[in-house]
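Peer 1: Can you look at this prediction? I've put the sequence above it.
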Amino acid sequence: MVRSSNRLWLVGTLSLAWYLGSAALVLAGPGAYPISGYWFFGRSSRAAWRAALTKARATGADTAIQFGPRPKATDLGELRDLAPFALSPELVAKAVQDLAGVAPDAEIRRVFRYGAKEQFGARLLEHSAYERSVRIGDTIIWRLAFPFDSSGRPSELPVARIVDLVFVSGSTKDSVAMLLAEAGALEMQVFVGMPTAPQHPTYPWDPWGTVMPTFLRFANRVLGDYAQRFGASEAFVGVYQSVELPVAARTLRAALNCYRDQHVLVRQKLPGRRIMVSPYWDARKRRPTGVTADSVRRGIIHIARTDVDIIAPQDSRGTGKVGLFWDVEASAPVAAGLHCVTGVGETTYGDAYHANTRRFYQAAREAVDSLTAEGITVDLWANLEGFAPGKGIPCGSFTTSQRTTKERLDRQIMMAGTYPAKLVCYMWDSYFTCQAGHPEPLADTILAGHDQPIVVAAAREDERLVLTGYHLAGGQAEVSDGDQVLIAPPGTGVVKRRDPGESGRYPDGLEWVEWAWPAGAGEACRRIRVRTARGWSQTVILGE
C-alpha cells in the first residue's frame, strides 16, 4: 500500500490545480471520498493518463487497476484478414514458412492472437532462431512459438512435433509503462492486468483447460517481461487476475485450478508483488446461481486457498444480483431500477434475495478472519459496482449499462459497512466520465460532494451512541423510531479515526464518533442519520 504523506497531498494538489483549476485546492486531503481505487482502460499518451489519474486522485483514489488481455483462438486464414495483420499479409505466410525451416517435423496445432497496448521487451522472445518482432507504424507484432513433443510435453523447438503459435500485437505507445510513470508521480499504486486465460469454446465462463499448458508458458514470459521492465517501479505493487468466478461453496473448479497454476508463476517471477482477484456473488432466490451468506463464507475460503493476497468481491448492485436493503426492510418493494433484472422483477427484497449486501460482506469477513487463524493472510476489499442495470442512454461504447448516482454509491458504501479494508470501484471509464442524461459526470458530482456524511454502522453502548462512518465529526445525530425524532446530545466527539497510511484493516478516513443516547429514546428507535454542514447522511439501522 502506498503510504499517504504531506508530500503526497502536495503533489496531488499541484496536479489538481493544473488540471482542474484553483477550486481543486480544497479537494485533496484525508477528507476525501471513501472509494479509493478504480479500474481504468488503457490510454495512448502520458497526458491522457495524467488527466484521468489526477481527477481520480482528487476524489481520494490512490489505486489504479487494469484488466489483462486474453489470448483468442484463431486460424491462419482469419488472422491474415484481421487488423493489424491485414496491413502486412505476408507476415502470416512467412511465419509458417520459417517454422518449417526451423522445426521441419512440427505441425501447427493452434494459433492465438493477443492484443495489448504494450511494448514488450526482449524477455518475450525465447527461440532466437524463429521468434521475432516486426514494427508496422505504431504497432509491433511479435510471433511466438510454443513447442511440444508428440505426447504433449514441452520440447525444444527444432525437435518439436507440435507447435502452438501466438501472435502478439502491441504498441510503441506503451499504456502500461505510461500508467506506471504517471501513477508514480502521483504516488498511486497500480495493479497491472496479467494475461487472462482463454475462454472455453463451449463453456465461456470457464478457462479453457486444454490450452492451459500453452497459456501458462506464455503468461510466464509476460510476467518475466514485467519483472525486467517494471521491477524498479514503486507504483507497480501487484497484478490483477481478470478471470472472474462466483463466490459460492460450489464454484468453478476450472477457474480455481487456473488461479493456482497462474499464481505460482507470479510468485516465481514477481516476488513481493501482490495478487488481486474480484469475484462476484449472486443472492437472487429465483436463479440457480443464487447463494446464501453461508455459501459466500465457504466460497471465499476456496478462493483464498489459491494463493491470493486481496479478494475484492463485487457487491453486485450494478447487475442487480444483490440488493441494498436492511434486514428490517425485507418486506419493502425493491427499487424500481431492479425491476428489469432477471429473477427480481416487481417484488419485495425478501422475496427476491437470500440476503443483503451487508450480510454477504459480513460472511466474507468471517471467512477471512478464520483463515487468519490458520496462518493464511488475505485482505478483504469491496468492489462497489459503479453502474446500474438496464438499457437507456449509453455510458460509453463498451456497455449498455447505465451510469449510477452518488446517492446510490453512498448507499453501497454504507451497506458494505466496516467489513472491507478498502473500497474500490468498477469502473472509472466511462461510468464516472460520461453524462448520459445527467447534469454532469459522476466524477464531478463526487468532487463537489466528497465530504458529505456517510454512516456505515451504529451501536448503542450503555448511554452512548457510537456511529461509524465518514465525515461525521461535528455533526448532529438524529434517532427515530419512524414516528418520533430525537436529537442525540453531543458526546465526546471523535473516538478514533483511520488516518491515511495507517496500518490496519479499515478504509482510510473511517471514523468512530460518539454522542450521548437521547433521553426518551426507546428500543424501537433504531433509525439513525447524521447532519453536517454538508448535508444529511442516509439512514442506518442500529445494530445491523
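Peer 2: Yep, it's here. The structure presented is a predicted model; accordingly, all values stated were derived computationally and were not measured. Numbering: from 1, shown residues only.
Peer 1: only C-alpha atoms for contact and neighbour calcs from this point on.
Peer 2: OK.
Peer 1: can you pull out the helices in the chain?
Peer 2: For the chain, applying DSSP state H gives helices covering 6-20, 46-59, 76-81, 90-102, 175-185, 212-230, 253-269, 293-304, 349-352, 357-373, 406-416, 442-448.
Peer 1: can you redo the ones you listed as CSV with mean neighbour count and distance to S480?
Peer 2: Formatted as CSV, those follow (neighbours: other C-alpha atoms under 10 Å; distance: least, C-alpha to C-alpha, whole Å):
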stretch, mean neighbour count, distance to S480
helix 6-20, 18, 39
helix 46-59, 22, 32
helix 76-81, 14, 66
helix 90-102, 15, 72
helix 175-185, 22, 45
helix 212-230, 19, 55
helix 253-269, 18, 47
helix 293-304, 22, 29
helix 349-352, 22, 23
helix 357-373, 21, 21
helix 406-416, 21, 18
helix 442-448, 19, 28
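Peer 1: nearest to S397, of those helices?
Peer 2: helix 442-448 (17.1 Å; C-alpha to C-alpha).
Peer 1: before we move on, the earlier item: is it possible to get JSON lines of the helices of the chain that adds distance to W142?
Peer 2: JSON lines is the format used below for those (distance: least, C-alpha to C-alpha, whole Å):
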{"stretch": "helix 6-20", "distance to W142": "37"}
{"stretch": "helix 46-59", "distance to W142": "24"}
{"stretch": "helix 76-81", "distance to W142": "14"}
{"stretch": "helix 90-102", "distance to W142": "10"}
{"stretch": "helix 175-185", "distance to W142": "17"}
{"stretch": "helix 212-230", "distance to W142": "12"}
{"stretch": "helix 253-269", "distance to W142": "21"}
{"stretch": "helix 293-304", "distance to W142": "34"}
{"stretch": "helix 349-352", "distance to W142": "50"}
{"stretch": "helix 357-373", "distance to W142": "42"}
{"stretch": "helix 406-416", "distance to W142": "43"}
{"stretch": "helix 442-448", "distance to W142": "38"}
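Peer 1: putting a second one here so we can go through both:
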Amino acid sequence: MASAPRARSTVANVEAGAHPSNRRGAWRPALILIAAFTMVAGLTYVPAATTQVPAVETIAPAPQKAVPAVKTPAPPSYPISGYFISASPQYSTNFQKLADIKEFGGDTVITFGTLLKPATLDSLPADCIIDGVSCAKAAAGSKKVHQYFTFLDGSRWGSSALKCPGDRKVTSNGKSYVVLFFPTVGQGCASPSGEYDVVVAGGSRATADDPSSSLASAATKLGMKYYAGLPAPIKRTDLAYLPDLSYMGPLTLFTERFLQYHAAVNNVPGLAGFYHHTEMPLSNSSTFDPVLALYQMQNRAIHRLLPTREAIVSPYLDARLNKVFISLDKARDGTRRIAQTSSGLVLNIAVQDGMGTGKGGAFSSNDANSAVDRFAASIVGKGSWASKYVAPNRDYFVAAASGVSGTGAVLWANLEGMAPEAGSNACGDNLRGQTTKARMDRQLQQMANARKVISFMWDSYYTCTGSGKSLKDQLESGLTTPIITDTTFRASTGQVQIAGFNLKAGTARVRWTAQNGLAKEKTLKATGSNAAYGQLHGLNDRLEMITVSVGKTTLNTSKRYVVTVTNEWGVKSEDFFSQPG
C-alpha cells in the first residue's frame, strides 16, 4: 500500500494560494523570526548613560485562528420509503408507528384489505343483535334477502356509511356494526326484483378508534401517505389462486359504498390511495383474466369517486426453474396487462422480488455459478443461483420497466423484508424468518429501475428480534453502506459512471483488463456527482451517480471490470462486477 504524500511547506502552500492562517501551526516561522531579531538587537545596542532605557514592549504573535472541526455528514436513511403495516384500533399506537417509520426514512404506509365473505344467517356475527334477533334479520324486516355477506374489517363505521332507508348502525354487546342493503338488480337503494344483498360490516369495539380513519389522520399530521386496503372476494374452491367472482355484482356495489365512505370521512391529504388486496403473478396468461377484471372494476370506482387518489397492486415473481416459472417476456407482457387496468388513475405496480419466499433470486452475473444462500436453499435446494432460477431479479425489473413504458403506470418494487425460515432465523410466529441487512442490500441492487421501493412488512419482520437484533436495528447500524446498482465504462473517454445509493463525495477503485490483456487498476476521486440522478431519470429519487475518469484506455469486452466505492463516511462497498457492453 502506497504511503501518503508528504505535506508541502508553508511557503509552498502560500504560493499555491492557501493562507497560512488556515493551517495548524502556520504562524510558527514568523514567531521564530521575531525572536531572532530581538536577540540580535540586544547584543548590538548600547544605550548612553544619561539615557533612560525604555521598557521593551513584547509583541505577541497574532492569536491562532481556531480551525473548525470537520463535521461528519448525517447518515442517510435506508432507501426504502414505504412499508406494509397492520392497523391498530388505537390512534396513539398508529401515530407512534407512523412516526417511527418517518424517523426511519419512510413516507408511505399500506394496509391490506378485508374479504367480503358470503355468509348465512347462522354464520353472521352472533354479537350483532337487535331486540334479541340477528341484526341483519331484524334490519331486513319484510325485505327479501338474496344473500348475506360479512365484511369484518374491525372498523367503526359511522353514520356516513348509511345511504339507503334500510341501512342500520348497530351497537351490540360492546361492538359496533353497520348493516347495509344493496339491490340485486341495478344500483341505488330500490331493487326492481324486490331482493337485496345484505352486508354486515365492522366489528370493532364500540369505544375504539377507527383504524383507517386514525391512520389517515396520523399520515396527514406527519406529512405521510396512507394507502388503504380494498375489499376483496374470497378465493375459488376449485382454483385457489383465482378470486371467486360469482358475486361480482354485490362486490362492485360494496366497493363503491366503501369508497364513498372514505370520501366522506377520510378525504384528507394523508389518504393517498388504495391497495389491491388480491394478488396475481407477473404473468400474461389469460388464466388470470378474472384478477385483471377485478382490478379494472375497482380502479374505475376509485377514479370516479376519488379522482385524485392512486392505487397500488403488487404482483409476484416466480423464477424457480423447478416450478412453472415466469419468463422475462411473460413478465414484461404481464406488467403491461396489469397497467392497462388503470382506467385513468395512477397505478403503481410494486413487483414483489420473491427473496422472502424463495421464488426470486437477487444475484449478479458474477454470482451466477455460486451456491445459493442457506435461506434460498431451504426452498429450492442446494445448487448455484443460475441452476435454480431463470434469471436474476434485475432482469425481471428491466422487463417490468419495459412493460409499463408508455402506459402511464409507475413501476415500484416490493422488497420482501424477510427470508425463508431456515431453522435459526425464526421471527415470532410468522410464516417466514428474519432476514439480514447484507441480503437486503443485494435485493436493492436489483431494483434500480423502480421509482419507489416499499417493503413487506414493518410489523413484525422489521421489529422482531429473532436473531437477537431486530432488522430495523441492523439497518440503522449500517445506513452509510454504499450500494452500487449499475455502472458504465466508456473506454474511449475513460469515463466510468457509477449509480447507486450513498455514493456521494466518494472515491472509486476501478479494475479492468485492457485489450492487450494487461490488468489495470486506478483509485480516483469522483470528478462529477449527481445527487438528483434518480429524480431526473424517473427512477428511485434516492439514487445517485458519481463519475470518475481513468483516462483514455481500452477494455477487453470478454472480461468483467470491477468497481468499488468508498463514500464520504469512509465506508466501502462490496465489489461490483460488470460485463462491458
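Peer 2: All right, it came through fine. What you see is a predicted model; the values in this text were computed from it and never measured.
Peer 1: Of the helices of structure 1, which is nearest F148 of structure 1?
Peer 2: helix 212-230 (9.3 Å).
Peer 1: Run through who's touching the closest one.
Peer 2: 120-125, 146, 164, 177, 194-195, 197-198, 236, 258, 261-262, 265-266, 269-270 (C-alpha atoms under 8 Å, 6 or more residues apart in numbering).
Peer 1: related to what we said a few turns ago, now for the helices of structure 1, which one comes closest to P204 of structure 1?
Peer 2: helix 253-269 (11.2 Å).
Peer 1: mean deviation of the closest one from structure 2?
Peer 2: Helix 253-269 of structure 1, aligned to structure 2 and superposed, deviates on average by 0.9 Å (mean C-alpha distance after the TM-score superposition for structure 1).
Peer 1: what range in structure 2 matches that helix?
Peer 2: Aligned using TM-score structural alignment, helix 253-269 of structure 1 spans residues 289-305 in structure 2.
Peer 1: who touches that stretch?
Peer 2: 242-243, 245, 252, 255-256, 259-260, 263, 276, 278-280, 309-311, 337-338, 341-345.
Peer 1: what's in contact with stretch 392-411 of structure 2?
Peer 2: Outside of stretch 392-411 of structure 2, the residues within contact range by C-alpha under 8 Å, 6+ apart are 328-329, 331-336, 339-340, 342, 346-351, 353, 360-364, 445-452.
Peer 1: Then stretch 315-334 of structure 2?
Peer 2: 279-285, 349-354, 359-361, 380, 387-391, 395-396, 399-403.
Peer 1: and the strand ranked longest in structure 2, what does it pack onto?
Peer 2: Across structure 2, the strand with the greatest residue count (assigned by DSSP state E) is strand 195-205. Under the contact definition 3 or more C-alpha pairs under 8 Å, 6 or more residues apart in numbering; DSSP states H and E, strand 195-205 of structure 2 sits against helix 135-140, strand 144-151, strand 175-183.
Peer 1: mind checking which of the ones you listed is nearest C464 of structure 2?
Peer 2: Among these, if distance is taken as C-alpha to C-alpha, the winner is strand 144-151, at 29.8 Å.
Peer 1: Would you mind getting the angle between the closest one and helix 248-265?
Peer 2: Computed by axes from the mean of the first three to the mean of the last three C-alpha atoms, to 10 degrees, the angle separating strand 144-151 of structure 2 from helix 248-265 equals 60 degrees.
Peer 1: Would you mark the buried spots in strand 144-151 of structure 2?
Peer 2: 145, 147-151 (16 or more other C-alpha atoms under 10 Å).
Peer 1: Now tabulate the residues you listed in a markdown table and tack on distance to T480 of structure 2.
Peer 2: Formatted as a markdown table, those follow (distance: C-alpha to C-alpha, whole Å):
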| residue | distance to T480 of structure 2 |
| --- | --- |
| V145 | 61 |
| Q147 | 57 |
| Y148 | 55 |
| F149 | 51 |
| T150 | 48 |
| F151 | 45 |
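Peer 1: what angle sits between the longest strand of structure 2 and strand 175-183?
Peer 2: Using the same axes, to 10 degrees: strand 195-205 of structure 2 against strand 175-183 is 160 degrees.
Peer 1: Just the angle for strand 195-205 of structure 2 relative to helix 211-222, thanks.
Peer 2: 60 degrees.
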